[in-house]
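Q: here is a sequence together with a model predicted from it:
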Amino acid sequence: MRHLLLITGLVVAAAAAPTLASARTACDQRAHDRKVTGTVLGAVGGALIGNAVADGKGAIIGGVGGAVVGNQLARTKCDTGRTYSRASNRATARNSNYRQASAECRMVSRPYYDDRGRVSYHQTRVCGQ
């Protein structure tokens, strides 16, 4: 049982060490937290199963295998591309005399909500309004 606690402590310490020296966005931080949680839970679960199946080194092998599986299952990606809806007059864009219609376009500042729910303003091209 002491070995299991030692292994669990080492896995937690190894997983938490990189968080002390890195700056991340909110999405990157949540993704990293999920990976750390998955790694720790996988290591603990694998060590328990490995110890139940085989005495001795079964907990170590199960802990390492569980950590790898837990890390891979908890991976997520942050969407780095931003998508904003842009108001446009599609009938104007389909007009055969597009150059004349584009003279009616202008840039306006419109509010959008980011992933944290904060309002930010971005320039949007508006045509025919």
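A: Sure, I can see it.
Q: rest of the way, CA atoms for contacts and neighbours
A: Fine.
Q: the helix or strand containing residue 69 packs against which elements?
A: Element membership for residue 69, per DSSP states H and E: helix 58-73. Counting contacts by 3 or more C-alpha pairs under 8 Å, 6 or more residues apart in numbering; DSSP states H and E, helix 58-73 packs against helix 2-16, helix 26-53.
Q: got another, please set it beside the one above:
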Amino acid sequence: MANIPTDRKYTKDHEWVATSGKDTARVGITDYAQRQLGDIVFVELPKKGDRFEITEPFGSIESVKSVSETYMPLTGTVATVNEGLHDEPEQVNDDPYGDGWMIEITFTKPAELNDLLTAAQYEAYIAQSAD
């Protein structure tokens, strides 16, 4: 089974959200998602200051198998981009919840956090999807 830390929230599109303040959060893709993608060779990320609505694509991940979009888990503005992924996109495979994070955001609608999945709900969701 995939590694699913309990200290963050999840989307059905396989992004994770770790809040780090009243209105800030770090975003990446889950261990399950990176396993499904296979070896990641390129990550396209937005620019600092870019604004997105919830569920809007904010970037893409290219693996040896396919190209997949990444989706904004919360409405907000990009505060920081993980520039290290430009040179080492494989960090998403190696450490999806650590060095493989993608963006930090300042979110504007805190109530949207309530619609994200807990670790247990996400685990049940991917188990159901695998059936």
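A: Arrived safely, thanks for sending. Note that the structure is a prediction, hence the values are computed from the model and not measured.
Q: what's the TM-score here?
A: Superposed pair, TM-score by TM-score structural alignment, normalised by the length of structure 1: 0.22. Supporting alignment: 42 aligned residues with a C-alpha RMSD of 3.5 Å.
Q: toward the C-terminus, what is the element adjacent to the helix holding residue 69 of structure 1?
A: Under the assignment DSSP H and E, the closest C-terminal helix or strand after helix 58-73 of structure 1 is helix 90-93.
Q: what comes up buried for the next helix or strand after that following helix?
A: On the C-terminal side of helix 90-93 of structure 1, the nearest following helix or strand under DSSP H and E is helix 98-102. By neighbour count on 16 or more other C-alpha atoms under 10 Å, the buried set for helix 98-102 of structure 1 is empty.
Q: point out the other helices and strands that helix 98-102 of structure 1 packs with.
A: Looks like helix 98-102 of structure 1 contacts helix 90-93 (3+ C-alpha pairs under 8 Å, 6+ apart).
Q: tell me which residues of the helix it packs on come out buried.
A: For helix 90-93 of structure 1, by 16+ other C-alpha under 10 Å, it's residue 92.
Q: make CSV out of the helices and strands packed on helix 58-73 of structure 1 and add mean neighbour count and distance to residue 73 of structure 1.
A: Converted to CSV, these look like this (neighbours: other C-alpha atoms under 10 Å; distance: least, C-alpha to C-alpha, whole Å):
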stretch, mean neighbour count, distance to residue 73 of structure 1
helix 2-16, 14, 16
helix 26-53, 20, 7
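Q: could you dump these to TSV with distance to residue 65 of structure 1?
A: Formatted as TSV, the helices and strands packed on helix 58-73 of structure 1 follow (distance: least, C-alpha to C-alpha, whole Å):
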stretch	distance to residue 65 of structure 1
helix 2-16	12
helix 26-53	7
